[in-house]
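Asker: Dropping a prediction and its sequence here:
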Amino acid sequence: MATAANVNSSDIDFYYWPTPNGQKVAIFLEEAQVRYRVHPVDISKGMQFAPDFEKISPNNRMPVIVDRQLDASVFESGAILLHLAERTGQFIPANPQGRIEVLQWLFWQMGGLGPILGQTVFFRNYALEQLPLAIDRFTNETMRLYNVLNKRLADREYIAGEYSIADMATYPWVVQFAKQGIEIEDFPHVARWLKRIENRPAVKRAYTLAEAVRPSQLTDEQRKQLFAQQKQVA
């Protein structure tokens, strides 16, 4: 694997678990051909609450990267994508107009699409009690967001023109459409975009990484840890 511009093979430590947010960063690292070291953070075992991890991720969430060359850690997947794009000079346009296009859709994913789709998946699939009000609320908003994305993709191959960190941020959430109660055939432009992203070799490699670290089956205690996500307070 070639080394990206200005990033040496030992520079990036990647603290990762194969959630949609973890996959965003994995996709970038593979697309940009950055050599990195993976440090699995098994959130089903509560590893995100370990004191050493909390030092680099005060929100007790992954992914996190440590950029050794800059002696800096970066948490929040959107911030990581932006940092890596600027650091490598890839997947974000240099011109102001193109940069604006990418950033607004990146923040659309971070502020709206990801949180809403995450709640939809939880209430439809994993909540101990089925709550029709919550399911309807989040499913309806999910459908609205899919309509926004479908319209956006009606006349272009990628969200912000050329393939960018906006696509990398969005794909891992949208690829879970079945768990969100979405019939992807109802959104044909999104469906075509999904196939286009899925067929990229770097994306395939990023999902191979997911399979390498994901446990084959969760125990009841791991499932409780995964979906409670509450730190014990002393």
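Answerer: That came through, no problem.
Asker: from here on, contacts and neighbour counts on C-alpha atoms
Answerer: Fine.
Asker: Please enumerate the helices of this protein.
Answerer: Remark: helices assigned in the chain by DSSP state H are 20-31, 51-56, 77-88, 96-108, 114-121, 132-152, 165-174, 188-198, 201-213, 220-228.
Asker: Second structure follows, compare the two:
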Amino acid sequence: MADLSTFPITNKWPAKNPDIIQLYSLPTPNGVKISIALEELGLPYETHRVDFGANEQKSPEFESLNPNGRIPALIDPNGPDGKPIGLFESGAILYYLAEKTGKLIPGDAAGRYETLCWVMFQMGGVGPMFGQFGHFYKYAAEKVANNSYPMERYRDEAKRLLGVMEGRLKNRQWIMGDTYTIADIALFPWVRGVDVFYGGRDVIGFDDFPAVMDWLERCLARPASSRGIDVPAKE
């Protein structure tokens, strides 16, 4: 049995089965990237729900694994050289899982780096900009009721980014062509989130991006997506 005692986070969220991957998360766009990838890869994992309402992501135990205090975070008891490894940042975790299994990423070096470019496109662009749009459109709407600039700025940037994706996905099944990869997993929960979490479908103008919408439906139709999209479940 793996010894995870060197990870203080396990004191707050004990592992029932320390021999499998431990996932600390919530069903947010960033969080479900990892549960969906794990489902696609068929890797056994145990989930631990991090309660934002109780500010658990800022607890010393959680920050011992991710000093930035953000979900998701993960412990793999079977890391490099067979030793446990703790990871944070969803893009890094996706890449790690793809490298670990040799799946969800092209086998050739050029394809791998191109896939990684699109993962970074999500991490540096789509995630932050969509998140800021949602913040000002839904959660801080009253605070900026007399100033439309913040919402309009991030709305327009979100639309621009969707336009980039639209161009990429024309005549393509997936971001990398015929093969579903971590690039798709990184991106589609955020596109879904604009509608599901922020109610911004019409404001962003989803109908203006038909290739993206068709791709989103294909992503959501995958069995692993339906299994991973609401992980961890409410207790």
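Answerer: Good, I have the coordinates. Computed from a predicted structure; not experimentally measured.
Asker: Next, the TM-score between them, please.
Answerer: Remark: TM-score between the superposed chains equals 0.84 [TM-score structural alignment, normalised by the length of the first structure]; 206 aligned residues with a C-alpha RMSD of 1.6 Å.
Asker: before we move on, back to that, can you redo the helices of the first structure as a markdown table with distance to Q180 of the first structure and mean neighbour count?
Answerer: Putting the helices of the first structure into a markdown table (distance: least, C-alpha to C-alpha, whole Å; neighbours: other C-alpha atoms under 10 Å) gives the following:
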| stretch | distance to Q180 of the first structure | mean neighbour count |
| --- | --- | --- |
| helix 20-31 | 13 | 24 |
| helix 51-56 | 31 | 14 |
| helix 77-88 | 21 | 19 |
| helix 96-108 | 18 | 16 |
| helix 114-121 | 5 | 20 |
| helix 132-152 | 7 | 17 |
| helix 165-174 | 9 | 25 |
| helix 188-198 | 14 | 18 |
| helix 201-213 | 20 | 16 |
| helix 220-228 | 17 | 14 |
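Asker: could I get those helices as JSON lines with distance to D71 of the first structure?
Answerer: JSON lines is the format used below for the helices of the first structure (distance: least, C-alpha to C-alpha, whole Å):
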{"stretch": "helix 20-31", "distance to D71 of the first structure": "18"}
{"stretch": "helix 51-56", "distance to D71 of the first structure": "11"}
{"stretch": "helix 77-88", "distance to D71 of the first structure": "13"}
{"stretch": "helix 96-108", "distance to D71 of the first structure": "25"}
{"stretch": "helix 114-121", "distance to D71 of the first structure": "29"}
{"stretch": "helix 132-152", "distance to D71 of the first structure": "37"}
{"stretch": "helix 165-174", "distance to D71 of the first structure": "23"}
{"stretch": "helix 188-198", "distance to D71 of the first structure": "32"}
{"stretch": "helix 201-213", "distance to D71 of the first structure": "25"}
{"stretch": "helix 220-228", "distance to D71 of the first structure": "30"}
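Asker: how many other residues sit next to the residue nearest to S9 of the first structure when sequence neighbours are not counted?
Answerer: Spatial nearest neighbour of S9 of the first structure, chain neighbours left out: R35 (4.8 Å); criterion: C-alpha to C-alpha, 6 or more residues apart in numbering. For R35 of the first structure, the neighbour count with other C-alpha atoms under 10 Å is 19.
Asker: now R49 of the second structure
Answerer: 20.
Asker: What does it correspond to in the first structure?
Answerer: Mapped onto the first structure by TM-score structural alignment, R49 of the second structure lines up with P40.
Asker: what's the answer for I34 of the second structure, then?
Answerer: Using TM-score structural alignment, I34 of the second structure pairs with V25 in the first structure.
Asker: got it, and R222 of the second structure?
Answerer: In the first structure, R222 of the second structure lands on R200 (TM-score structural alignment).
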